[in-house]
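Engineer: here is a sequence with its predicted model. Questions after.
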Amino acid sequence: MDYSLYPRNDVLCIDMRSFYASVEAVKLGLDPMKVMLAVVGDTSRSGSIVLAASPALKKKYGISNVSRFFELPNDPDIYIVDANMADYLHASIDIVKLLHQYAPKEAIHPYSVDEIWVTVNGLEKLFGNRWEVAEKIKQDLLRTFNLTCSIGIGDNKFLAKVVMDLHAKKIGIAECKYEDVKEKLWPFPVEAIWGIGGRMKRNLNHMGIVTLGQLALYDRNSLKKRFGVMGEQLYWHAWGIDLSPVFGDFLKTEQKSFGHGISLLRDYSKSEALICILDLCEEVCRRARANRQAGKTVHLGIAYSKETSGGFSRSQSIDLPTNITMEVYHICMELFNRFYDGRSKIRRVYVTLTNLVDQQKMQLQLFEETMKKHDLGYVMDSIRHKYGSTAILRASSYTDAGILLERSKKIGGHYAKSRRNE
């Protein structure tokens, strides 16, 4: 591979170690690396997931973010806390602010709440080479927030990310240049790298591709024929090549759909599920209106309880795009009445609006009643924006089957503040 044909940048991928658990440990005045602490989504539910475990808890008991609350050992030395999502978001924002001391905002790309890419090209005179910049950032984060991190250094974003995952998490800071790919990437199994999940792993393994080295040496055209554009991308990644931009406004992406779903805390009956669907339609359409878009295809997904299992996922398209809640709801009702088996309890529901168009381009029906419905949605949105998301709700949202009141207390599906503090 002639790497001289591809750009070289100085990219860092920073991963905050056991971020949620570390933030909670610092709040308690404890050492994040030594204390045994678990962050649980909701301690009032024994089946709630462990969102984060401190390194010491992982090492001693093997607890991970797929463990459940009831699986935590009965050890008095373990601290168990409810998730406080607002605190983690604030901490993440503070970390990004610190990174602005090293690089302009155009060079900082938050990938998630605890993982960030930073391009540090041209900082040699200020902070030294990219290794020295990584060392300074690591020390600065520890000194300022008492939080530790792992940092991958690469010639592009992919190399920085993958060397962080494979090597830096063990030793703190690791680097991978193009010339290091054969040594530092190829011996690893294909599923070890970012972007290859279980299904792709099985498909590759069936083709005799087990390691990244085997993937890199496989015929590129055959991979493209089998997996399309994804197959070609996997080939280039196995060689360490990534042409994604390292500067720019990374947060601007084209919105292709608006969707909302929920895994219910108990089995819902048919009548309760209809209330839940209405609440989801309200939220989906609110988001569409906020982005001045409307959709021509409505998708409804229903999963039944474990007793019967199964469910359905169906969509229906309409001639004129809409972001009116009740129009979307009526389409969902048509899908529900057509495909629901009539007897099963329901445990998961999701609604999605796709096939989007800009509202200014949409051809509104020039009927007074339609215009009133359209304007009413924006009036309700403005009230919620000014006075809070629960300032105005439909009466059904206040029933036991409604979900909007409870969801308003959450960020990313988890409570913004511990309910024990309310």
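Structural biologist: All right, it came through fine.
Engineer: C-alpha from now on. contacts and neighbour counts both.
Structural biologist: OK.
Engineer: show me where the stretch 151-300 of the chain has helices.
Structural biologist: For the stretch 151-300 of the chain, the helices defined by DSSP state H, counting those that start in this stretch cover 157-163, 169-171, 181-184, 198-206, 212-217, 220-227, 229-238, 270-290.
Engineer: just these: most buried one?
Structural biologist: helix 157-163 (a mean of 26; mean count of other CA atoms under 10 Å).
Engineer: so which elements touch that one?
Structural biologist: With contacts defined as 3 or more CA pairs under 8 Å, 6 or more residues apart in numbering; DSSP states H and E, helix 157-163 has these neighbours: strand 11-16, strand 149-154, strand 173-176.
Engineer: quick one on the thing from earlier: a markdown table for the helices of the stretch 151-300 of the chain, including distance to residue 300?
Structural biologist: As requested, the helices of the stretch 151-300 of the chain are exported to a markdown table (distance: least, CA to CA, whole Å):
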| stretch | distance to residue 300 |
| --- | --- |
| helix 157-163 | 35 |
| helix 169-171 | 40 |
| helix 181-184 | 44 |
| helix 198-206 | 24 |
| helix 212-217 | 38 |
| helix 220-227 | 28 |
| helix 229-238 | 27 |
| helix 270-290 | 9 |
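Engineer: between those helices, which one is nearest to residue 397?
Structural biologist: helix 270-290 (6.7 Å; CA to CA).
Engineer: okay, one more to line up with it:
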Amino acid sequence: MDYSSYPCNDVLCIDMRSFYASVEAVKLNLDPMKVMLAVVGDPNRSGSIVLAASPELKRRYGISNVSRFFELPDDPEIHIVPAHMADYIHMSLQITDLLQQYAPLEAIHPYSVDEVWITVNGLQHLFGTREEIAKKIKADILDSFGITCSIGIGDNKFLAKVVMDLHAKKQGIAECTYEDVEEKLWPHPIESIWGIGGRMKRNLNRMGIITLGQLANYNLDHLKKRFGVMGEQLYWHAWGIDLSPVFGDFSKQEQKGFGHGISLLRDYTKEDIPYCILDLCEEVCRRARTANKSGRTIHLGISYSKETGGGFSRSQSIDLPTNITLDVYDICMQLFNKFYDGKSMVRHVYVTLTNLRDKQETQLDLFEDRTKKNDIGYVMDAIRDKYGSTSILRASSYTQAGITIERSKKIGGHYA
């Protein structure tokens, strides 16, 4: 492969080691790398998920981020703490601020709350080689926040991330250039890289593709015919090629729709579900109104409890775009009443508004005052913006089946 025509940048991918657990350990004045600590979504529920386990807890007991609270061993040395999402977001923003000492904001691309790319092109005269810059950043994060990170260095964002996942998490800092791909990537199984999940792995394995080297040397036309654009992307990734931008405003993307869902803390009956759907419609429409958008297609997703399994996902389009809560709610209830099996308990609900349009002048209707219905939504939004998300609610939100009040205490589904 001749890499001379492909972009070659100095990109670092920085991953905070067991971030949530590390933040909690620092708050307790404990060493994140030595203490046994588990961050649990809700310690009052035995089935609550372990959101993060410290490296020592992982090493000694094999606890992972998909373990459950009841699976934690009965060891008095284990610290169990509830999640504090606001603290993790605050720490993430502080780390981003620190990175701006090395590069401008447009060269920093947060991937998640605990992972970020930073492009350091042209900074050698200030901070040294890209490996020296990685060492300085790693030391600064540890000195400033007490948190250990792993850093992958690559010629593009993909190489930086994949070498971080495969090598830097063991070595602390690892580098992969185009010329290193055959040695550092190809021997690894295909599922080791970004973008290959269980289903894709099974499909590729059935084609005799087990390692990244086999993927890179497979016939590209056959991959494109079998998997389309995704097959082509995987092929080029196996060669270490990634054309995604390394500079710019990565946060601004065209909004395709507004969705809101919830995994319920208990099984909901047919009588409970309308309250939950109404609260979700309120949030979806609030977000659409804030963006001055309305939509023509309403989607409702329902998953039943584990005992029965299954569910449905259906959508319906309307003639006039809307962001009025009760309009969306009426369509969702039509879908629910049409496709619900009539007996199963519900554990997950999702509402989405898509097929977006810019907000237009309200179309007059002889039989209802749409202008007034539209204005009510914006007035409620203004009150919530000024006085808080729960300052004005529908009466249904105060019932046991309502979800808004409880969700207002959380960030990302976990308590702030």
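Structural biologist: It's in. Quick caveat, the model's predicted, so the values are computed rather than measured.
Engineer: TM-score for these two?
Structural biologist: The TM-score (TM-score structural alignment, normalised by the length of the second structure) is 0.98; 414 aligned residues with a CA RMSD of 0.9 Å.
Engineer: that older thread, so can I have JSON lines of the helices and strands packed on helix 157-163 of the first structure showing distance to residue 224 of the first structure and mean neighbour count?
Structural biologist: JSON lines is the format used below for these (distance: least, CA to CA, whole Å; neighbours: other CA atoms under 10 Å):
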{"stretch": "strand 11-16", "distance to residue 224 of the first structure": "28", "mean neighbour count": "27"}
{"stretch": "strand 149-154", "distance to residue 224 of the first structure": "26", "mean neighbour count": "28"}
{"stretch": "strand 173-176", "distance to residue 224 of the first structure": "26", "mean neighbour count": "22"}
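Engineer: nearest to residue 271 of the first structure, out of these?
Structural biologist: strand 11-16 (44.3 Å).
Engineer: next, the angle from the closest one to strand 149-154.
Structural biologist: 160 degrees (axes from the mean of the first three to the mean of the last three CA atoms, to 10 degrees).
Engineer: run through who's touching strand 11-16 of the first structure.
Structural biologist: With contacts defined as CA atoms under 8 Å, 6 or more residues apart in numbering, strand 11-16 of the first structure is touched by 114-121, 134, 147-157, 160-161, 164, 246.
Engineer: again, 7 Å this time
Structural biologist: Under the criterion CA atoms under 7 Å, 6 or more residues apart in numbering, residues 114-120, 148-157, 160-161, 164 lie in contact with strand 11-16 of the first structure.
Engineer: and stretch 247-260 of the second structure, by the same measure?
Structural biologist: 106-107, 109, 280, 284, 287-288, 350-356.
Engineer: nearest to residue 223 of the second structure among those?
Structural biologist: residue 109 (30.2 Å).
Engineer: the closest one against residue 115, yeah?
Structural biologist: No: between residue 109 of the second structure and residue 115 there is no contact under CA atoms under 7 Å: 9.0 Å.
Engineer: mind checking which of those two has more residues around it?
Structural biologist: Set residue 109 of the second structure next to residue 115 and count neighbours by other CA atoms under 10 Å: residue 109 wins out with 22 against 19.
Engineer: for the nearest residue to that one once chain neighbours are set aside, what are its contacts?
Structural biologist: Nearest non-adjacent residue to residue 109 of the second structure, counting by CA to CA, 6 or more residues apart in numbering: residue 117, 5.0 Å away. Listed by CA under 7 Å, 6+ apart, the contact set of residue 117 of the second structure reads 11-14, 108-110.
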